[in-house]
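*Asks:* what follows is a predicted structure for the sequence shown.
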Amino acid sequence: MKKVFSLANVLAVAWFAGSLVLLIAIWWVVSLVTAHEIPDPAATWTVFSEMLQDPFYDYGPNDKGIGIQLWGSIKRVGAGFLLGSLVAIPMGLLMGASPVGMRLLNPLVQILRPVSPLAWFPLGLLAFKAAEGATVFIIAITSLWPTLINTAFGVSSIPQDFKNVGKAFGFSRWKYVSKILIPYALPHMITGLRLSIGVAWMVIVAGEMLSGGIGIGFFVWDSWNGLSLEKILSAILIIGFVGLLLDKLFNGLQQLVTYDKK
């Protein structure tokens, strides 16, 4: 209990509260400057609280609660992120461990990495014949690069002394990978996964705007068509807070696997 109420935790909460106050203050100013064309926090809170009263209602294809919309997006992000990671981690290990792999694959990475998710969407539709599959595809193809690059960097930066220890003790290839390569590169891999989940969560909004159906991105687009800026701002806040929670989750995981020299 003392750790929960430690000075560091209290200060972290205080800084977070200060950030929220600053956000609300800027929001109020923007609302005043635009003559309330951008709804102020009070008006948005009224609509947001109404949305939370029954977040899981389902009255048809285009009329679902915010909880259902959010859960649909989280499932797509999870699927795309998992698929991207399953490609990125082995490919990053290969690039980091093998100079041949780095020379062969790095140009491919640098060519494909800057491509916008919107450019991938038509190919996803062609390949999967459905908007659902196309959305998961663009999440996977655009979120895998940070994990791949960080994994490759972590593996390639293993000190020579570590490699010499493995040779001195006669480690097999598997033992070297499990005892030296993975433990050393793991913090870099988690950093890459942390960046990738952020990219995946950003891409989902654009993907669902194009694909329609269920999801927080579709909810934003549908709210725009219904001229409800309060719902759009509410969705933006939800997207931001979910992104914050995902980042905190991977930050905690990163701290667990990071070696502290102290």
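*Replies:* Okay, I see it. Remember, predicted model here, so these are calculated numbers, not experimental data.
*Asks:* only C-alpha atoms for contact and neighbour calcs from this point on.
*Replies:* Noted.
*Asks:* next, count neighbours for Ala168.
*Replies:* A total of 9 residues lie near Ala168 under the criterion other C-alpha atoms under 10 Å.
*Asks:* distance of it from Ile139?
*Replies:* 43 Å (C-alpha to C-alpha, to the nearest Å).
*Asks:* do Gly67 as well
*Replies:* Gly67 is 21 Å from Ile139, by C-alpha to C-alpha.
*Asks:* helices of the stretch 51-200 of the chain, residue ranges please.
*Replies:* 66-97, 99-112, 117-128, 131-156, 160-168, 173-176, 182-211 (DSSP state H, counting those that start in this stretch).
*Asks:* still on that earlier bit, tell me which of Gly67 and Ile139 has more neighbours.
*Replies:* Ile139 (31 against 16).
*Asks:* just checking, that one touches Ala206?
*Replies:* No. Shown here, Ile139 and Ala206 do not form a contact pair, counting by C-alpha atoms under 8 Å, at 10.0 Å.
*Asks:* mind listing what the residue of the chain positioned farthest from its centre touches?
*Replies:* Relative to the centre of the chain, the most outlying C-alpha is that of Ala168, 40.9 Å out, by C-alpha atoms, centre = their mean. Contacts for Ala168 (C-alpha atoms under 8 Å, 6 or more residues apart in numbering) come out as none.
*Asks:* and here is the other one:
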Amino acid sequence: MNAKASIETINSVEPVADTAAVERSMPVWLVNVSQFLLHRALPPVLVIAGCLLLWEMLCAAPDSSLPAPSQVVSDTWELIVNPFYNHGGNDVGMAWQILASLERVAYGYTLAAIVGVALGVLVGQSTWAMRGLDPLFQVLRTVPPLAWLPLSLAGFQDSNPSAIFVIFITAIWPVIINTSVGVRNIPEDYRNVARVLRLNGAEYFAKIMLPAAAPYIFSGLRIGIGLSWLAIVAAEMLVGGVGIGFFIWDAWNASLISDIVLALIYVGIVGFALDRLVALIGRLVTRGTSGA
């Protein structure tokens, strides 16, 4: 029994040893690529393929109210292969629609990041500011983004700055909250070092506060960019003009369901890319301590 068990144990170990020997004989870059494909790329590919197959099976019937993936590709092929066409007015390709939305997001999100970090530092540093402003922030951040749109339209009398304001007011709250939490959680040892070194306000801000609070700040910025992209798509459905949100609403009015599906796919991909971009910047700035 012992000899048989030993043979079975050896047989079970041999494939692992063979695999390890094969990996050692491969170039390092090839091993890294194979590991990435196996552990990082393959799982999402399999899940997406399974979802597409299920979608095709559920919507392939002629009486289905929603198009199958094959029909979406067939109906929107011109939009896919020619994303940069420009026929004037609102009749432009998907790339121009997305770029118009991204431009608005860039303005609103940048403004929210600057103002949000400044207010977050103020609230985190000052007990009086926290007691005075925190209740106001907690009330305003619960207002739905689109509820601000009529007020912004009345104030700006223009759809473009109104959409930018909606992005700003949507993205600023997680930046303020996370920044203030990060500032309040700066270790007391860091503050003592600043006192010993007699750092002035600017030096303390640049050398102590920002590096210590950076992981929290980038967590808020990452949440904010996602909310910005959600807000702009919803706002553009109402304010009109060139933009992916208005494209979706216009396609709905024209009963072009396949166009809507394609636009939603692009919206998801762009939103994912924006999130990854902010996460990457956070890792670079905080040297991997942001948890992004």
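*Replies:* Alright, I've got the coordinates. Note that the structure is predicted; figures quoted are calculated from it, not measured.
*Asks:* in structure 1, what range does stretch 183-194 of structure 2 match?
*Replies:* Mapped onto structure 1 using TM-score structural alignment, stretch 183-194 of structure 2 spans residues 155-166.
*Asks:* residues of the matching stretch that come out buried?
*Replies:* 155-156, 158, 166 (16 or more other C-alpha atoms under 10 Å).
*Asks:* also stretch 232-239 of structure 1?
*Replies:* Buried residues in stretch 232-239 of structure 1 (16+ other C-alpha under 10 Å): 232-235, 238-239.
*Asks:* helices - which of those residues land there?
*Replies:* 232-235, 238-239 (DSSP state H).
*Asks:* could I get these as CSV with distance to Asn62 of structure 1?
*Replies:* Below are those laid out as CSV (distance: C-alpha to C-alpha, whole Å):
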residue, distance to Asn62 of structure 1
Ile232, 16
Leu233, 19
Ser234, 18
Ala235, 16
Ile238, 19
Ile239, 20
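*Asks:* could you single out the nearest of these to Val109 of structure 1?
*Replies:* Closest approach to Val109 of structure 1 among these (C-alpha to C-alpha): Ile239, at 28.6 Å.
*Asks:* show me what the closest one aligns to in structure 2.
*Replies:* Under the alignment (TM-score structural alignment), Ile239 of structure 1 maps onto Val267 of structure 2.
*Asks:* then Thr258 of structure 1?
*Replies:* Aligned partner of Thr258 of structure 1 by TM-score structural alignment: Thr286.
*Asks:* its match touches Tyr216, doesn't it?
*Replies:* No. Using C-alpha under 8 Å, Thr286 of structure 2 makes no contact with Tyr216, being 10.0 Å away.
*Asks:* more neighbours, the two?
*Replies:* Applying other C-alpha under 10 Å to Thr286 of structure 2 and Tyr216 shows that Tyr216 carries more neighbours, namely 24 against 19.
*Asks:* which residue in structure 1 lines up with that one?
*Replies:* Following TM-score structural alignment, the counterpart assigned to Tyr216 of structure 2 within structure 1 is His188.
*Asks:* that match touches Asn150, doesn't it?
*Replies:* Yes. Here His188 of structure 1 reaches Asn150: they are 5.4 Å apart, a contact under C-alpha under 8 Å.
*Asks:* any idea how far Asp58 of structure 1 is from the match of Tyr216 of structure 2?
*Replies:* Distance of His188 of structure 1 to Asp58 of structure 1, given as C-alpha to C-alpha: 42 Å.
*Asks:* can you check Gly124 of structure 1 too?
*Replies:* Applying C-alpha to C-alpha to Gly124 of structure 1 and Asp58 of structure 1 gives a distance of 28 Å.
*Asks:* quick one: which of the two has more around it?
*Replies:* Gly124 (19 against 13).
*Asks:* counterpart of the more buried one in structure 2?
*Replies:* Under the alignment (TM-score structural alignment), Gly124 of structure 1 maps onto Ser152 of structure 2.
*Asks:* its match against Phe165, yeah?
*Replies:* Yes. Ser152 of structure 2 sits in contact with Phe165 when judged by C-alpha under 8 Å, with a separation of 6.9 Å.
*Asks:* and the match of Ile239 of structure 1, what does it touch?
*Replies:* Ile244.
*Asks:* and what of Ile169 of structure 2?
*Replies:* 112, 145 are the contacts of Ile169 of structure 2 under C-alpha under 8 Å, 6+ apart.
*Asks:* structure 1: which residue goes with that one?
*Replies:* Using TM-score structural alignment, Ile169 of structure 2 lines up with Ile141 in structure 1.
*Asks:* how close does that match get to Lys129 of structure 1?
*Replies:* For Ile141 of structure 1, the distance to Lys129 of structure 1 (C-alpha to C-alpha) stands at 17 Å.
*Asks:* likewise Val10 of structure 1?
*Replies:* 51 Å.
*Asks:* one more: Gly65 of structure 1?
*Replies:* For Gly65 of structure 1, the distance to Lys129 of structure 1 equals 27 Å [C-alpha to C-alpha].
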